[in-house]
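Asker: Here is my input; please provide its structure:
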Amino acid sequence: MERSFVVRLPVRELVAYAEDFARTEEWDPGTVSCVRLDDGPVRTGARWRNTSRFRGRTTELEYRLAVQEPGRLVFVGENRTVTAVDDLRFGDEGGSTRLTYRASLTFKGLAKLAGPFLRPEFERLADQVSARFPAAAETRRS
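Answerer: Alright, predicted model coming up:
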């Protein structure tokens, strides 16, 4: 799933906001909680435990920051049934930022069979993220 939207923050500020994956609580409607598992500055290898609710079920994934570049962040989350990749790309839009957000899920084992049937619900979640993310980041700035 991919969505692209503009956030009224400069690239550097938006990257600083987004690199702390614990903030998914603010913009991801499925996230119940997200807790940092290590200390220190956020850098490649930093880890979080994300608890999400989807279709009435709660699941936990451990995420790590796999790529941290000035215009790109990639978070990879895993548990025994799925690998999730959140790829965020940031581009300057004259003082604002165009964020291109790609989320991909790779199901493991028997869960692979359910993947195609769940796509419409994941698309709805992606729409909600694109609606909530700008407001969450812009509000955090104030």
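Asker: okay, CA-based contacts and neighbour counts for the rest of this
Answerer: Will do.
Asker: residues contacting residue 72?
Answerer: Neighbouring residues of residue 72 by C-alpha atoms under 8 Å, 6 or more residues apart in numbering: 15, 87-90.
Asker: Now do the helices in this structure.
Answerer: 11-18, 24-27, 115-141 (DSSP state H).
Asker: Nearest to residue 71, out of the ones you listed?
Answerer: For residue 71, the closest of these is helix 11-18, at 7.4 Å, according to C-alpha to C-alpha.
Asker: now the angle from that closest one to helix 115-141?
Answerer: 120 degrees (axes from the mean of the first three to the mean of the last three C-alpha atoms, to 10 degrees).
Asker: rewinding a little: let's see the PyMOL selection covering just the buried ones among the contacts of residue 72.
Answerer: Here is the PyMOL command that picks out the buried ones among the contacts of residue 72, judged by 16 or more other C-alpha atoms under 10 Å:
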select buried, resi 15+87+88+89+90
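Asker: Before we compare anything, build this one as well:
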Amino acid sequence: MPVVEQSVVIARPASEVWSFVTVAENWPSWEASTVECEQLTDGELGVGTRWRGVTRILGRRLDWVTEFVEYEPLKVATSKSVESKVGFTATTRLEEIDGGTLFTYRVDSESGLGGIFGKLADPIVAKAYSRTVQASLDNLADLLTIDS
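Answerer: Sure, this is the predicted structure:
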């Protein structure tokens, strides 16, 4: 199972980072592979909330729906794909540190990426996606600290 995990320090309090990253519509503004993202269920984010989105990985379009299976405000949110060609779990984790917030984003995906690229391509796809995730996290840090 390919795993991509990257972190960045954001010079903002965890509450501000959390408030931004837990709004589905904000994801395309910072996460480079996210083309579309919206919350499907009504109400506040929590376990059972569903998001729908479109991700582009190495030029391939992946439509998905996820459901949050873990939600601890200001600390961690984990969603699992419930509709997608590729099974995956995505976790965002925040930790208050000196100088701001350590933000970690982790994606665990099925081996072979559901046949989209094939099992032999897993290491190449994971490496490319890891670079994209790190660039996205750097973009998030810049976006949230522009006005500070």
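Asker: Quick TM-score on the pair, please.
Answerer: The TM-score (TM-score structural alignment, normalised by the length of the first structure) is 0.83; 141 aligned residues with a C-alpha RMSD of 2.3 Å.
Asker: re the thing from before, turn the helices of the first structure into CSV, columns for distance to residue 71 of the first structure.
Answerer: Below are the helices of the first structure laid out as CSV (distance: least, C-alpha to C-alpha, whole Å):
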stretch, distance to residue 71 of the first structure
helix 11-18, 7
helix 24-27, 19
helix 115-141, 16
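Asker: Shared with the second structure, which of the contacts of residue 72 of the first structure?
Answerer: Contacts conserved in the second structure for the contacts of residue 72 of the first structure, counting by both residues aligned by TM-score structural alignment, their matches' C-alpha atoms under 8 Å: 87-90.
Asker: and residue 73 of the first structure, which of the helices of the first structure is closest to it?
Answerer: helix 11-18 (7.8 Å).
Asker: So which residue is dead centre in the first structure?
Answerer: residue 86 (5.0 Å; C-alpha atoms, centre = their mean).
Asker: Please give me every residue in contact with that one.
Answerer: 74-76, 101-104 are the contacts of residue 86 of the first structure under C-alpha under 8 Å, 6+ apart.
Asker: Show me the two of these that sit farthest apart.
Answerer: Checking the contacts of residue 86 of the first structure with C-alpha to C-alpha, the most distant pair is 76 and 101, at 13.5 Å.
Asker: which residues in the second structure form strands?
Answerer: Assigned by DSSP state E, the strands in the second structure fall at 3-10, 34-39, 50-57, 60-72, 76-84, 88-97, 100-109.
Asker: Nearest to residue 26 of the second structure among those would be which one?
Answerer: Among those, strand 34-39 sits nearest to residue 26 of the second structure (C-alpha to C-alpha), with 7.9 Å.
Asker: Give the aligned range of the closest one in the first structure.
Answerer: Mapping strand 34-39 of the second structure onto the first structure (TM-score structural alignment) gives residues 31-36.
Asker: do the same with stretch 13-25 of the second structure
Answerer: Using TM-score structural alignment, stretch 13-25 of the second structure pairs with 10-22 in the first structure.
Asker: what does stretch 50-59 of the second structure give?
Answerer: With TM-score structural alignment as the criterion, stretch 50-59 of the second structure aligns to 47-56.
Asker: residues of that stretch that come out buried?
Answerer: For stretch 47-56 of the first structure, by 16+ other C-alpha under 10 Å, it's 47-52.
Asker: Pull the contacting residues for the nearest residue to residue 78 of the first structure once chain neighbours are set aside.
Answerer: Counting by C-alpha to C-alpha, 6 or more residues apart in numbering, residue 78 of the first structure lies nearest to residue 61, which is 5.1 Å off, once chain neighbours are set aside. By C-alpha under 8 Å, 6+ apart, the contact set of residue 61 of the first structure is 49-51, 77-79.
Asker: Provide a list of residues in contact with the counterpart of residue 129 of the first structure in the second structure.
Answerer: When the second structure is aligned by TM-score structural alignment, the residue opposite residue 129 of the first structure is residue 136. Going by C-alpha under 8 Å, 6+ apart, residue 136 of the second structure touches 30-32.
Asker: what do you get for residue 62 of the second structure?
Answerer: 54-56, 84-86.
Asker: mapping the residues you listed onto the first structure, which are still in contact?
Answerer: Kept across both, from those, using both residues aligned by TM-score structural alignment, their matches' C-alpha under 8 Å: 54-56.
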